[in-house]
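K.L.:
Got a predicted structure plus its sequence, pasted below:
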Amino acid sequence: MKKKWPSLYFAIFLIPLIYNPWGAANPYEITKQVWMMGIIAAALFCIAILVLMRRQIALPANHIVLAIAGLWILSFTLSTIFSDAPVESFWGTYIRMQGFLSHMYYGIHFLLCLYLFEHKDFQKYFFHTVLAVGVIVAIYAWLQFLGVDVLRGPSEPTVFGNRVFAMLGTPTMLGQFLLFPFFIAAGLVFHAKSKLHARPYFAMAVLFLSVIVLAQNRASILGIGVAVIVMAAYRYAHTKKQLVFIAAGLLLTGVLFLYFGPEVRSLNSRYVLWANSLQLFLDAPLLGSGPETFYQTFQKVLPKELFLFERMGDLPDRAHNVFVDTLLMRGLFGFGLVIINVIFLAYLFLKKKLKSANIQIVYALIVAYGISVFFSFSLAVHAIYLTAFWALLLREVFVWKEVKIRLWDSAKLVIAIVLMAGSLFSVSHAYPIVQADISFAKFIPAYFENYKAGLKEFKRIFNSAPQYAYFDTSFFIFYTDWAASDAEVREELKRASGRLGHITNRGYQYYFSQAQLLEALGEYKSAKKMFLEAIQRAPNFPELWLAWGRAAYDRRDFAEAEWALQRYVDLAPPYWQWEDSLESITPEQREIFRVFKISNPQFFEALTLLRTATFHKQKQT
């Protein structure tokens, strides 16, 4: 194959830079997914043309790698088919998009990289691409730290405080991504021919590390420390250098942890998530509950202690640990495949299989990334880069055979049609996804000007992306109040509730949407029945209690409002009680209160409603 077309495929690695300034729901992840789909669609189309033009094709083959890849696909397929919510497991949620379909794109990308990295030139080109993208991201992060945010413009302080996140959406996602260019730059420093050649790579490594520090991503720092220690043990066994590098790794990790301070909120949050979510394992031990279902299943065991560390309105959709997430959503089958990866990495280390500089660099960054996602998870950017690095590693450590397949005209036609169908599907799926987000951004000002104008935009959204529950639940937030007076709105609400039942397989969101609709129509007994069904599935999700309390208050059922709103307030952490004593509490407590207030803007309104409802209830009695 000529090198021109495969080189163009490297545009997929620009994915960290992709951002949608016209989006509203998630301008970061959604457009990155669309970019990935578009590049892979173009690749499939080009391959289809090449298949039609050739009498035979040559493919790399290794039965071990292909067998594991086949099991990986089978794991996702079975976990999706037998999922608690098969539709949502297939498409994924709108905000994350990590369902079966996205993972099949990652799989195609992995196979393409296996083919491309046969050529050493492409490996070198890949490293330089990663470094170039990393430099752009890092410079943008520094500008953001200095108050210059070109994409977002001037804005209020975020819940991240002064932590940077560049185009990745959160500091954690930024820190995890920068592990890739950091280890390439650091590795090239050690393997440079001279000090002169090493200088630019050293400067880049310092730049990347500085931004990881600005992001205050301690999991990535820990990953760097562990990887440095592992590689020192490998490269300099039984020498003084080994002790020097191990000490350096420990010192770097320790100093940066001290620099970040003793804050343990995120660790406490993860402990609560892990300890409680593991109770769900026996519900579906073999295949798990299905991709993208954690936010539903975790509601059964969600403890109020989580809100000591997280926003009350958040839906925990991950355990923030790749091992726990895999075990719960893909069961022992998927978890076993992850463990095989860990065993394989240990085998390479113990058997001294890391011969070349490139392999050592890739091995180090995979180890560092594995440590970081022990406390987090991956999104499209990380999946695209990580699968490429795994492809490169496997290409180098295994022996590959070139299998030549002679194609008859009928076979070529069938293969080309399948590939073009995949390409066409990708384009037809990708465009409506991003269009829905743009329409959602248009909806917000239209709604506040005229709810009917907003309804028009929402219908466009439903036409573009009817497979995502996010928009149906959002529609209920904005339009429930008009259910009784507007027949058109009422019908759309019924359709939205029906879609929620289909997408979530009658999860708590479906029952709560039914409760909201029936309550708005004055059918209070039926509404209460549906509400209790929702609460049975999500007993400690504050948003349900808040919405029900507001609805009861609006219809002047103050006893019901007090019951629901009191439950909401009981779920809250005690930080709200500090409002009247800000001058006497510590600076750390004032910061906790600040974050709580901007993270939970509805809480104090709910507190006022509760006090008012209690007053009116006492007055009535």
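P.N.:
Here it is on my side, so go on.
K.L.:
all contacts plus neighbour counts: C-alpha atoms, from now on.
P.N.:
Noted.
K.L.:
Which stretches in the stretch 1-150 of the chain count as helices?
P.N.:
Remark: helices assigned in the stretch 1-150 of the chain by DSSP state H, counting those that start in this stretch are 4-9, 29-53, 63-81, 86-91, 100-116, 120-145.
K.L.:
Alongside the first one, take a look at this:
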Amino acid sequence: MNICKINSNKFILFFVIAVNAIIPLIVWPFGNDYFYLPKIIILSVLTVLLLCFILLNKPFKLSFSKDFLALYFYLTFVLLSAIFSKYKAQAFLGAHLRYEGALTLIIYSLILYFSYKTSSEKDNIKYILISLLISSCLIGIYSLIQYFGLDFIPRDAFRQEWIYHSFATLGNPNFLGSHLSMTFMISLCLFLSCKKSKTSCLLFFVTLILYSALICSRTRSAWVSTALTSLLFCILFFKNIIKNYKKIIVLLIACILITYSLNSVHDGFISDRFLSFLNDYKRITVDKDEIMRVGSQRIFIWTRTFEYIFDKPLLGNGPDTFNKVFFMTPDEAKYYFGSPLIYVDKAHNEYLQIAVTMGFPALFAYLWFLALIIYKSFKALKRHKNIYLVCLLSAVISYLIQAFFNISVVSVAPVFWSVLGLLMASYKKAGVR
């Protein structure tokens, strides 16, 4: 057996574990950007080191699959969009505080590939998921500490006023919600399927920590995505759910008590957020003009984005150049966002974001790739209800639902792309080609 090959495989496993467990935790409380730039720098360095290591070790073999064809098309249009962009530097490197240019999107694709590659090794998926849940628990505990008004990391000027707001090491409550929409589903599925009492007890507490953090994030898109995904999987696996009714009853009671307790801490801080669903609906029915302010002004952003979407339908304006495209007057900024100095740099819908910045072909290739993975995953579940398949698929679906209302960021996206790669490897192991 070749030692270099073994080292390559171990290096890849370390890289994937780092992406899932270390990158989300990185914070550098100095300078102007505590959360995003440090993450993308470390992620880029790790990626370059891994590629150099692989190039120096010839025994490493690339594994290609026709399932990657849609991803190749997507990356082709990402690169073409960046090359022909009027804003080349930003298209390749990304906008300030976002850093999701073409180079970062290529790194995401490499994360997917290496996650897929390392998952062919026995037990690697287990190690990766364990590391992800440990990291997510730390994030969850930190977010709970913030919810109670404490913070052991200095805050920048922008976040000084975020009293009792949970964002942990991810930089924003919405991003915390995006992350937890995946990890909560993974933990929940593992807990419900676990038959070992000690492990089941541990997963029960992990699930409660992640649920508590999800509630504290006050991110409605994440609440909706986890609720819809949970409902979908309850319907699909009804027989299995019935078998675990005792676990479900205990978990539901615990979640109700946690929700009540956390809501009581700040006199309805959470219930007010939940009731905002109804308030948005009432605003629309009373005054049609209010529709533009619904969903934290998302309707306004989406409506304005549709005005630009057909300007450059083939290649868009370049990856992560939304702030160069989106325009609003100072009066509009003050009316909708409370300040004439506010600017919008993301579409607050991942799919609209891709269409307007990289064009319809890139969006179609991306959706084709996702649809293929989801279809083959469900096909694999018909053959064999592998728990890793279930938890990874639920995480992917939950993320994709919340992506209708949220944005892709370097704090969360690397984990999503890694989970996609793990899911691909899981359905391959189930014999689906």
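P.N.:
Right, received. Where do you want to start? None of these values were measured; they are calculated from a predicted model.
K.L.:
Can you pull the TM-score for these?
P.N.:
Here the TM-score for the pair of chains, by TM-score structural alignment, normalised by the length of the second structure, is 0.81; 390 aligned residues with a CA RMSD of 3.1 Å.
K.L.:
Including distance to L348 of the first structure and mean neighbour count, could the helices of the stretch 1-150 of the first structure go into a markdown table?
P.N.:
Listed next are the helices of the stretch 1-150 of the first structure as a markdown table, based on distance: least, CA to CA, whole Å; neighbours: other CA atoms under 10 Å:
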| stretch | distance to L348 of the first structure | mean neighbour count |
| --- | --- | --- |
| helix 4-9 | 29 | 13 |
| helix 29-53 | 31 | 21 |
| helix 63-81 | 15 | 17 |
| helix 86-91 | 34 | 24 |
| helix 100-116 | 19 | 20 |
| helix 120-145 | 20 | 18 |
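K.L.:
so what corresponds to Y94 of the first structure in the second structure?
P.N.:
Alignment note (TM-score structural alignment): Y94 of the first structure maps to H96 of the second structure.
K.L.:
so who does the most centrally placed residue in the first structure touch?
P.N.:
Residue closest to the average C-alpha location in the first structure (CA atoms, centre = their mean): L379, at 4.0 Å. Counting by CA atoms under 8 Å, 6 or more residues apart in numbering, L379 of the first structure makes contact with 29, 96, 98.
K.L.:
Please repeat the previous calculation with a cut-off of 6 Å.
P.N.:
Contacts for L379 of the first structure (CA atoms under 6 Å, 6 or more residues apart in numbering) come out as none.
K.L.:
now it: how far from A559 of the first structure?
P.N.:
45 Å (CA to CA, to the nearest Å).
K.L.:
V226 of the first structure too?
P.N.:
With distances taken as CA to CA, V226 of the first structure is found 57 Å from A559 of the first structure.
K.L.:
Neighbour count: those two, which is higher?
P.N.:
V226 (20 against 17; other CA atoms under 10 Å).
K.L.:
host element of the more buried one?
P.N.:
V226 of the first structure belongs to helix 218-235 when assigned by DSSP states H and E.
K.L.:
now the helix or strand following that helix against helix 218-235, angle please.
P.N.:
For helix 218-235 of the first structure, the succeeding helix or strand toward the C-terminus, using DSSP H and E, is helix 240-260. Calculated by axes from the mean of the first three to the mean of the last three CA atoms, to 10 degrees, helix 240-260 of the first structure forms an angle of 170 degrees with helix 218-235.
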